[in-house]
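> pasting a predicted model and its sequence here:
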Amino acid sequence: MDTKATSYPKDKIKILLLENISDKAVELFRANGYSNIQKLSGALSEENLVKAIKDVHLLGIRSKSMITPEVLSAAQKLQAIGCFCIGVNQVNLKEATRQGVAVFNAPYSNTRSVAELVIGAAIMLIRRIPDKNTAAHKGIWLKEAAGSYELRGKTLGIIGYGNIGSQVSVLAEALGMKVCFYDTETKMPLGNAVDKKTLHDLVASADVVTLHVPDLPTTKNLINESVIKSFKKGGILINYARGEVVDLTALSEAITAGHISGAAIDVFPEEPEKNGDSFDTPLKNLSNVILTPHIGGSTQEAQQNIGEDVSNKLFQFLEKGITNGSHTVPALNLPPQEGAHRILHIHKNVPGVLSAINTEMSKHDINIVGQYLKTNDEIGYVVLDIDKKLSSHAAELLRQVKGTIKVRLLY
């Protein structure tokens, strides 16, 4: 059996890729037989996305496209969303779950790119390279060692000890740094890293503080005026996480006052929609500050890795019904059944649905070769392998089961 074959012709599956997703993803889709692909360089407004998504089966986005309930309601044929980035906060996951739309991302693919840039920024800031670079561009020779230090022997404080934070930890120790971290969850330290019990303890202990936390209500302005006051005098702050995590006005005042000696900021509370748009921040033109346009994970290697990771998850779902890595549809990973057709059934998680499915199949003498069920709080996901001769009839019966959200005859 060719598990790559689908009952719905691949050339009819409409794919919309926004925000200049890596060409590697497009190559993979074409290599797997998907030819109906539209790729756009930028994001779309909610109004334009509502118009564009009506007949789309598969949507690929990065971090700018906001997938609201209105967008999802207009997506009459949407099967899955691929977030070609680390986060999924740009998608209304609750509504996507209700509508049975699988949402995938690439949580690990740009880890190394971000980690390397954090270490690079730390070196630049502790040597005060931004100021020397600015002076040289102005024709001023500023050869001095004042305020310039090595990273070796200094303490790096990591807030958020997940995939990226732990990778930064390893790189920092290799440079001879001491490492401490703070996380709201218990994490196993790597190397000689020390777990700090409070945020204030961490920032008071560190020469350089780097943030690696998600965008949550609990992390908004996590680094605020009160926390900044606990920093070591002359401390450095690096944020390659999320824009809402740092109170930039408080940070600007601390830099101006000399309490914070430098900062590298890559993410901002409000960011321009596209290249060339105007941009403003309280940190502009401050001494020893590196500002970058949300490029922490923007390397060729990371974009290729993301393109491969998310594309492969989408293929697994479209062609086999596998939902590993989905944030909405319960995770199932199942082997193919020889001599059977596979049907996917997504339904509201209410009592009696599985019983109703089995009753309908039994009533019509339809043999179930294999059956798999997984649920979350909102929905249930059933995969049925049905005798080939009866699969079309079975799919129609399944659409009539009370509580059904989506039915798809896979192959």
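That came through fine. Residues are numbered from 1 along each chain as shown.
> switch to C-alpha atoms for all contacts and neighbour counts from now on
Fine.
> any figure for the gap between the nearest residue to Ala302 once chain neighbours are set aside and Glu301?
Spatially, and ignoring its direct neighbours in sequence, Ala302 is nearest to Asn110 (4.6 Å; Cα to Cα, 6 or more residues apart in numbering). Applying Cα to Cα, to the nearest Å, the value for Asn110 to Glu301 is 8 Å.
> out of these two, which sits in the busier spot?
Asn110 (24 against 14; other Cα atoms under 10 Å).
> now for that one: which residues touch it?
By Cα atoms under 8 Å, 6 or more residues apart in numbering, the contact set of Asn110 is Ile86, Gly297, Ser298, Glu301, Ala302, Gln303, Asn305, Ile306.
> presented hereafter is structure B, for comparison with structure A:
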Amino acid sequence: MLNSFNKDVRVLFLDPLPSTAVEIFRTSGFKIDECFEKLTEAQLVKKITEYNVVCLSYQVWSQAACYWSLWQNANCVDLEVAQSMGIPVFTSPFQHQGSVAEITISFIVLLARQIGDRSKEIHTGEWNKMSAGCTEVRGKTIGIVGYGQVGSQLGVMAEALSLEVVFYDTQSVMPMGRAKARKTLDEVLKESDYVALNVTSTPENVKLIGKRELGLMKKTAFLINASYGEAVDIDALAEAIKAGTIRGCALDAFPNQPNGKKAEFKTHSKDLRTCDITVEGEMRVGTEVANALVNNIKLGSTVGTANFPSISAWPLKPGTRRIINVHRNVRGVLQEIDYILSSYNVGKQILDTKESLGYIIADIATEEVTTEIVSQLALLAHTVKTRIL
């Protein structure tokens, strides 16, 4: 397939996006259309075929030339299908990390002081001033499961509240502040008054916390999940709270979100449920993803993609044209590409692969690229897409 973005780039917004992203696209000369109403799958497929870029916050599937997922991760996108079609999926998994750490700290205080219950009571005219079950957080222990970008920030914030910090991570990582690493997840569960999950969406983390793990926690402990919804067995959690195995929980991530089944977790007075998003975090996400996507269209850069090899493209020099080839990563394909390019003066070339996909950028010292070279690359058996800049 041959693609070129020399003409106007058309962008479709399927969800309202941050003003920072809108401004970046407009400054780049892109034409923006909006479609916020609910569409059937057939209507959606027909709609997006008219656009080069599709921008969204939640879940759709696209055959457009580019694809943008605005959320913290790409759980709502079939990355394997998008990759096979040569569609890069842009995400911003780290710009919300401060917001997630903050809301976890908020959960700890809210749960310890039963603020959710007291607020509901006062709103219904009931004045129930009581200290039973309300505790201070200082001196308590928070166990962080997953000590990465969010987990390490959370540990620093927790120490500011005089919490003791222990953590478990599958990787060997350097502790921040006075945090102490534990060798196993079980150690963290047994020791902690608050267990905070900050794990990624991998198969190994599905139902990481189930009936057995909940049974290891203190009866006075709380479970907090603000990362990956599938990491907690919701049915086991509901039963653990009902049986008094643990004291309560706070959830900011749910299985099958955003369309999780409401009946999976009936209301308990000992749980808090929210959906965290901040203006600052959303703005940072919008800026990062929009800039990454513009760099992909104008330079061929793939930094910020979830399903492509990450290549930071360089500015295109005067008197050169850039060939971008997306191909299946199979034996012999690079030899075929190099054979075609060998007839030209290639000034700079870079190749990287990710899983079954290969991505090559080659700058050719010529003002004009003949139809022959483009056709030759596009017609290779393992070529997915070829672009010219």
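Perfect, I can see it now. What you see is a predicted model; the values in this text were computed from it and never measured.
> for the contacts of Asn110 of the first structure, which PyMOL command selects only the ones that are buried?
Listed next is the PyMOL selection for buried residues among the contacts of Asn110 of the first structure, using 16 or more other Cα atoms under 10 Å:
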select buried, resi 86+297+302+303+305+306
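> Throw the contacts of Asn110 of the first structure into TSV and include distance to Gly262 of the first structure and secondary structure, thanks.
Converted to TSV, the contacts of Asn110 of the first structure look like this (distance: Cα to Cα, whole Å; DSSP: H, G, I helix; E, B strand; the rest coil):
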residue	distance to Gly262 of the first structure	secondary structure
Ile86	27	coil
Gly297	22	coil
Ser298	23	coil
Glu301	29	helix
Ala302	27	helix
Gln303	29	helix
Asn305	32	helix
Ile306	31	helix
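> what two of the contacts of Asn110 of the first structure are the furthest from one another?
Farthest pair in the contacts of Asn110 of the first structure (Cα to Cα) is Ile86 and Glu301. Separation: 14.4 Å.
> ok, so what distance separates the residue nearest to Ala302 of the first structure from Ile386 of the first structure?
40 Å.
> what about the corresponding residue of the second structure for Lys233 of the first structure, neighbour count?
In the second structure, Lys233 of the first structure lines up with Lys219, judged by TM-score structural alignment. By other Cα under 10 Å, the residues close to Lys219 of the second structure number 17.
> next, the contact list for Lys219 of the second structure, please.
Going by Cα under 8 Å, 6+ apart, the list of residues near Lys219 of the second structure reads Gly244, Thr245, Ile246, Arg247.
> center of the second structure, which residue is that?
Asn73 (1.4 Å; Cα atoms, centre = their mean).
> now do the same contact list for it.
Counted by Cα under 8 Å, 6+ apart, Asn73 of the second structure has contacts Thr91, Ser92, Pro93.
> quick check, nearest of those to Ile324 of the second structure?
Thr91 (21.2 Å).
> ok, the closest one - how many residues close by?
Neighbourhood size, Thr91 of the second structure [other Cα under 10 Å]: 27.
> mind listing the helices for the stretch 151-300 of the first structure?
163-174, 199-205, 225-229, 248-256, 300-320 (DSSP state H, counting those that start in this stretch).
> just put the ones you listed in CSV and tack on distance to Val401 of the first structure.
CSV is the format used below for the helices of the stretch 151-300 of the first structure (distance: least, Cα to Cα, whole Å):
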stretch, distance to Val401 of the first structure
helix 163-174, 42
helix 199-205, 52
helix 225-229, 55
helix 248-256, 53
helix 300-320, 23
